[in-house]
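**Q** Quick one, structure for this:
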Amino acid sequence: MKKVVKFGGSSLANAEQFKKVGNIIRSEEDRRYVIPSAPGRRFSSDTKVTDMLYDCYHQAESGKDFSGTLSNIRERYDEIIRGLDLDLNLDDEFRTIAENFKNKAGIDYAASRGEYLNGRVMAAYLGYEFVDAAEVVAFDENGNFDDRRTDKIMGAKLDSIERAVIPGFYGAKPDGSIKTFSRGGSDITGSLVAKAVHADLYENWTDVSGFLMADPRIINDPVTISTITYREMRELSYMGATVLHEDAVFPLRKEGIPINVRNTNKPEDPGTMVVESTCNKPKFTITGIGGKKGFASITIEKAMMNAEVGFGRKVLEVFEDSGMTFEHTPSGIDTFSVFVNQHEFEPHEQQIIAGLHRNVHPDMIELESDLALIAVVGRGMRRTRGTAGRIFSALAHAHVNVKMIDQGSSELNIIIGVENRDFETAIKAIYDIFVVSQL
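**A** Predicted coordinates:
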């Protein structure tokens, strides 16, 4: 087998964590390509190296003396190098960084150095070849990721390398300037490497033992999901489950490469397998529950709207003209509701109301704020009758008023709208009825 393994910042925060990672990689010969993040927090009040780099660059950009902050960053790496007893000197690297900071090489360059330096340390520790992500991850001149060029360059480069360390999070434009993905983008780099080398498995190592069925800040010790499909994971990621960067799914899904989310601190745990499809039947009717607060609903009421051709398009056109996306659009015979991010909506509120009056001449427009959306996701719901009824029953017993319910045509998820104040109560009630009662 050929495995690509990515380790998050918490897995590489200090020398002890590096040793755990080294033991994991060396325990299986198949783990041939390693993608490291920048060092994360060593303890709760600590600062991530990436944040230190941002701060350091802002000082340089403002013409301030940044040498002290850069020295603190250097010490983080030297501490790891000493702890691993490595014969590695980063003097030249930090001289180059200091010079580029003075020359204002850009915030993306600054942010990427955390992964770059950790890649250097990891390659020296493992005895693997170091491959700079700037050589194999391509962005175009406008800063847009070029997936085809990346796949071609990376595939050709790694084809002749048996074992390599490739830093996560960044690549380069045609002129050589550094460009980063969004925060958490090392997951994306890992998936790109897995696709390029035609890996059998992509392992994403972090500080949790896979995807949980619900937010552990709301549910005490939630059950770990053993197997989840790409589509289910996409739904849960969108609704706040942030174990894996959602954009990391697409390169792997194209190739049918499964993802195994594992815990660096508990390598014996099997974690969660993320797959295209599976005959594996879930233990529970639902796979997981996710949700977000901070939505608003705009309800347009107009008699006979269902007979008016293009009514929905005219409504959504108003939001489009204001540069707004929408979350859900539940409708009735004479009503049409649009759920949007409240923070984004508020600055455009009156503009949108006026636009709706001009476009569709409603009988009434009603706004409601401080709403939350909860997604109940699961492939098991397709063959189980009464799922929506059980949700309503659980919420009624918990005295939660349901503002909206919307089931996708795939029968993979049910979206429930509730007031922000009922968010946690609703998730607990749904988890209890589908999980706790079945244990």
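
**Q** When you work out contacts or count neighbours from here on, use the C-alpha atoms and nothing else.
**A** Fine.

**Q** element containing residue 350?
**A** If you go by DSSP states H and E, residue 350 is part of helix 349-360.

**Q** what does that helix contact?
**A** 311, 314, 315, 318, 319, 322, 362, 365 (C-alpha atoms under 8 Å, 6 or more residues apart in numbering).

**Q** Show only the entries of these found in helices.
**A** Residues of these located in helices (DSSP state H): 311, 314, 315, 318, 319.

**Q** Spell out for me the PyMOL command that would select the buried members of those.
**A** With 16 or more other C-alpha atoms under 10 Å as the criterion, this PyMOL line picks the buried residues out of the ones in helices among the contacts of helix 349-360:
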select buried, resi 314+315+318+319
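
**Q** and the angle for the helix holding residue 350 with helix 311-321?
**A** 150 degrees (axes from the mean of the first three to the mean of the last three C-alpha atoms, to 10 degrees).

**Q** Please generate a structure for the following sequence too, so the two can be compared:
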Amino acid sequence: MKVVKFGGSSLANGEQFQKVINIIHADPARKLIVTSAPGKRFTGDTKVTDLLIKYAQTVIQQENYTAIMEQIWSRYQEIADYFAISQKLLLPLKTELKDLAVNTYSNTDYLMAAFKAHGEKINAQLLTIILQQQNISARFLDPQTAGLLVSDVANDAQVLDQTYLNLKQWQHVQDLLIVPGFYGVTHKGQIATFSRGGSDITGAIWARGLQAELYENFTDVNAIYAASPQIVKQPTAIKVMTYRELRELSYAGFSVFHDEALIPAIEGQIPINVKNTNHPNLPGTMIVPEQHFHPQNIITGVASSNHFAALYLHRYLLNKEVGFTLKLLQIFYQYNISYEHMPSGIDDLTVIFDKRQFTEKLRQQLCQEVKAVLKPDYLEWIDDYAIIMVVGEGMRNKIGVMNQITQPLAKNHVAIHMINQGASRISIMLGTKQADAAITVSQIYQQFFNH
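**A** This next block holds a predicted model:
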């Protein structure tokens, strides 16, 4: 059997719904369907999830929420009208959307989670109604009924191991199962969502739980590409890549597939096929286990991300001081800050962060604490930082790859601030100025794919 997830753009309106239904019809092995909330219908449109966040904020602030609730419902009504669904069948869905504003929640975090989750939930219910009207034996399956249990973190939940035992009971159900993505329930029965884009995670959880032969992830691109089309014109489509290649590239900005969704797939060794809803006959990109994988190229892809910053510390004889790094890590722990990398020299240490976890106030407090506790000779916060990831299973046994990467950068006067090669030898990380990120990606791509 196959588990199939459809993204927000795939379920944005009635026309897209029909494409989804055609895809379901085309392969009887597609037995479980995971829905996202309706995405953008056109440039400048608003995703339903963002509208639900606004709805939740309006309720929290005790303001009139009627207009925003009606705006959200109009998205579902538009889809229902395309398929001539009766108001009688739709009434329970609209009532559920209205009741969000008057239901009781343990705190505002769980309120927000419940509101956000209903983008997927109502879409799954609506798809089920449409399929049933077309005489397809479809069944809506709520995460609570299914037993998809998650941790008690309202808006960044993690799946619990018990879930996989619970999901096995649905392996041999004959009906086509329609399940909402993005959320699960806690042991107390409260809705908790995964991180944004978490419908990918739901699909992977179900694929592992049902021991599916394949997890198909339908989105709005033909494949995963070796570089961003925004940087490189008509980049090469990746036909096959490994889990860990995608994990490394996702870290630096490959956003087609949620990197956290790889974990259940890896644990279950379930192959993933990323495909285009608008062109379902194209092969897309297969994501497979490393075992028996034979790379066709030295590198598989190159990606960049600008959401990083660095803290640079200089202190003479730093390498002789016992406990220096421990004190630094204790400060990070105190401020609940995670770091990404920590390249060092004998008198220097650079700590690289995802700067999205900082406010300006928090950044200043952290720097002041580091100065007070560690007394560095020099401290600098570097906000202008980009990370470039060069990834490929083919690099492991290839000599001279670093030279091939750095040579075109030197010719284009790109300064490299940091180089780090992972222990797996399938990735090389570069640190550059943000202004140099695009040319770095472009030059590395040209070096490996256009020669």
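
**Q** Please work out the TM-score for the two chains.
**A** Laid over one another, the chains give 0.91 as their TM-score (TM-score structural alignment, normalised by the length of structure 1), with 436 aligned residues with a C-alpha RMSD of 2.4 Å.

**Q** in the helix holding residue 350 of structure 1, what's buried?
**A** In helix 349-360 of structure 1, the ones that count as buried by 16+ other C-alpha under 10 Å are 352, 353, 355, 356, 357, 360.

**Q** same deal with stretch 252-271 of structure 2?
**A** Under 16+ other C-alpha under 10 Å, the buried positions of stretch 252-271 of structure 2 are 252-254, 256-266, 268-271.

**Q** hey, where'd the helices end up in the stretch 1-150 of structure 2?
**A** For the stretch 1-150 of structure 2, the helices defined by DSSP state H, counting those that start in this stretch cover 14-26, 48-60, 66-82, 87-99, 108-133, 143-146.

**Q** picking that back up, now render the ones in helices among the contacts of helix 349-360 of structure 1 as CSV, adding distance to residue 68 of structure 1.
**A** Converted to CSV, those look like this (distance: C-alpha to C-alpha, whole Å):
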residue, distance to residue 68 of structure 1
311, 61
314, 57
315, 55
318, 51
319, 48
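
**Q** and which of the ones in helices among the contacts of helix 349-360 of structure 1 is nearest residue 85 of structure 1?
**A** residue 319 (58.4 Å; C-alpha to C-alpha).

**Q** Quick check: the aligned residue for that closest one in structure 2?
**A** Using TM-score structural alignment, the partner of residue 319 of structure 1 in structure 2 is residue 332.

**Q** Quick check: closest non-adjacent residue to that match.
**A** residue 338 (6.7 Å; C-alpha to C-alpha, 6 or more residues apart in numbering).

**Q** Report the contact partners of the one you found.
**A** Per C-alpha under 8 Å, 6+ apart, neighbours of residue 338 of structure 2: 332, 353, 354.

**Q** what do we get in structure 1 for the second one?
**A** To tie it back to what came earlier, the one meant is residue 353 of structure 2. Under TM-score structural alignment, residue 353 of structure 2 pairs with residue 340 in structure 1.

**Q** next one: residue 227 of structure 2
**A** Using TM-score structural alignment, residue 227 of structure 2 sits opposite residue 214 in structure 1.

**Q** which SS state does the nearest residue to that match once chain neighbours are set aside fall under?
**A** Sequence neighbours aside, residue 289 is the residue nearest to residue 214 of structure 1 in space, at 5.2 Å (criterion: C-alpha to C-alpha, 6+ apart). Of the three states, residue 289 of structure 1 takes strand under DSSP: H, G, I helix; E, B strand; the rest coil.

**Q** and residue 289 of structure 1, what does it touch?
**A** Contacts of residue 289 of structure 1 by C-alpha under 8 Å, 6+ apart are 213, 214, 215, 236, 374, 375, 376, 377, 427, 431.

**Q** In JSON lines: the residues you listed, plus neighbour count, secondary structure and distance to residue 48 of structure 1.
**A** Listed next are these as JSON lines, based on neighbours: other C-alpha atoms under 10 Å; DSSP: H, G, I helix; E, B strand; the rest coil; distance: C-alpha to C-alpha, whole Å:
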{"residue": "213", "neighbour count": "24", "secondary structure": "coil", "distance to residue 48 of structure 1": "28"}
{"residue": "214", "neighbour count": "26", "secondary structure": "coil", "distance to residue 48 of structure 1": "26"}
{"residue": "215", "neighbour count": "20", "secondary structure": "coil", "distance to residue 48 of structure 1": "23"}
{"residue": "236", "neighbour count": "27", "secondary structure": "helix", "distance to residue 48 of structure 1": "26"}
{"residue": "374", "neighbour count": "25", "secondary structure": "strand", "distance to residue 48 of structure 1": "31"}
{"residue": "375", "neighbour count": "25", "secondary structure": "strand", "distance to residue 48 of structure 1": "31"}
{"residue": "376", "neighbour count": "30", "secondary structure": "strand", "distance to residue 48 of structure 1": "33"}
{"residue": "377", "neighbour count": "24", "secondary structure": "strand", "distance to residue 48 of structure 1": "33"}
{"residue": "427", "neighbour count": "22", "secondary structure": "helix", "distance to residue 48 of structure 1": "31"}
{"residue": "431", "neighbour count": "22", "secondary structure": "helix", "distance to residue 48 of structure 1": "34"}
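
**Q** if we take the residues you listed, which one ends up nearest to residue 420 of structure 1?
**A** When the contacts of residue 289 of structure 1 are compared against residue 420 of structure 1 (criterion: C-alpha to C-alpha), the nearest one is residue 374, at 10.5 Å.
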